[in-house]
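Visitor: Predicted model, plus sequence, below.
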Amino acid sequence: MLEKGDIDALYSAIAPEPYLRGSRKVKTLFENYVEVEKEYFRKTKIFPIMHLVVIRRELYERHPWIAINLYK
């Protein structure tokens, strides 16, 4: 679904198969994530988060309570 564009992002502990085989359509959020993490820590002394959760805008606009419930 990710490679076909049916979904925009994936949150998974396991790298998706298209990423592992080198698909040009599937990549990490930051291509140079190791350097980005090191630079962020150097500047802030805070280790950056490793995950993110997204909500489709139309879903959030219909149900604004969903964001805080996901956070909790």
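Guide: Noted; the coordinates are in hand.
Visitor: Could you use CA atoms for every contact and neighbour count after this?
Guide: Will do.
Visitor: how much space between Phe41 and Val34?
Guide: Phe41 sits 11 Å away from Val34, going by CA to CA, to the nearest Å.
Visitor: Between those two, tell me which one has more neighbours.
Guide: Neighbours per residue (other CA atoms under 10 Å) separate Phe41 from Val34, with Phe41 holding more: 13 against 9.
Visitor: for comparison:
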Amino acid sequence: MGDSDSTAIDPSFNGSLKVEGRSEKLTCHAGLVLLREMDERLGLTTSLASKLVDERSPMRVQHSLTQMLRTV
């Protein structure tokens, strides 16, 4: 099983997730969660989005520039 002294990370962008280092292979997507958490804490994507000019009509916008940059 897992180590009793393992360090868990609770991502700030999604409180329902918990990332723990264990010897078992549970998922290959944990690295993406850690990258997203790093982006949230450093504000890299938000900073980049603030530098862009959004010429879209505000009435038609469904996703912010930050959200769209995260999907690229």
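Guide: Looks like it came in fine. Not measured: the values here are computed from a predicted model.
Visitor: Superposed, what's their TM-score?
Guide: TM-score of the superposed chains, computed with TM-score structural alignment, normalised by the length of the first structure, equals 0.26; 33 aligned residues with a CA RMSD of 3.9 Å.
Visitor: in the first structure, which helix has the most residues?
Guide: Ranked by number of residues, the top helix in the first structure under DSSP state H is helix 33-44.
Visitor: Which helix or strand lies directly C-terminal to it?
Guide: helix 57-62 (DSSP states H and E).
Visitor: What is that following helix packed up against?
Guide: Packing partners of helix 57-62 of the first structure (3 or more CA pairs under 8 Å, 6 or more residues apart in numbering; DSSP states H and E): none among the helices and strands.
Visitor: Please enumerate residues in contact with that helix?
Guide: Ile66, Ala67 (CA atoms under 8 Å, 6 or more residues apart in numbering).
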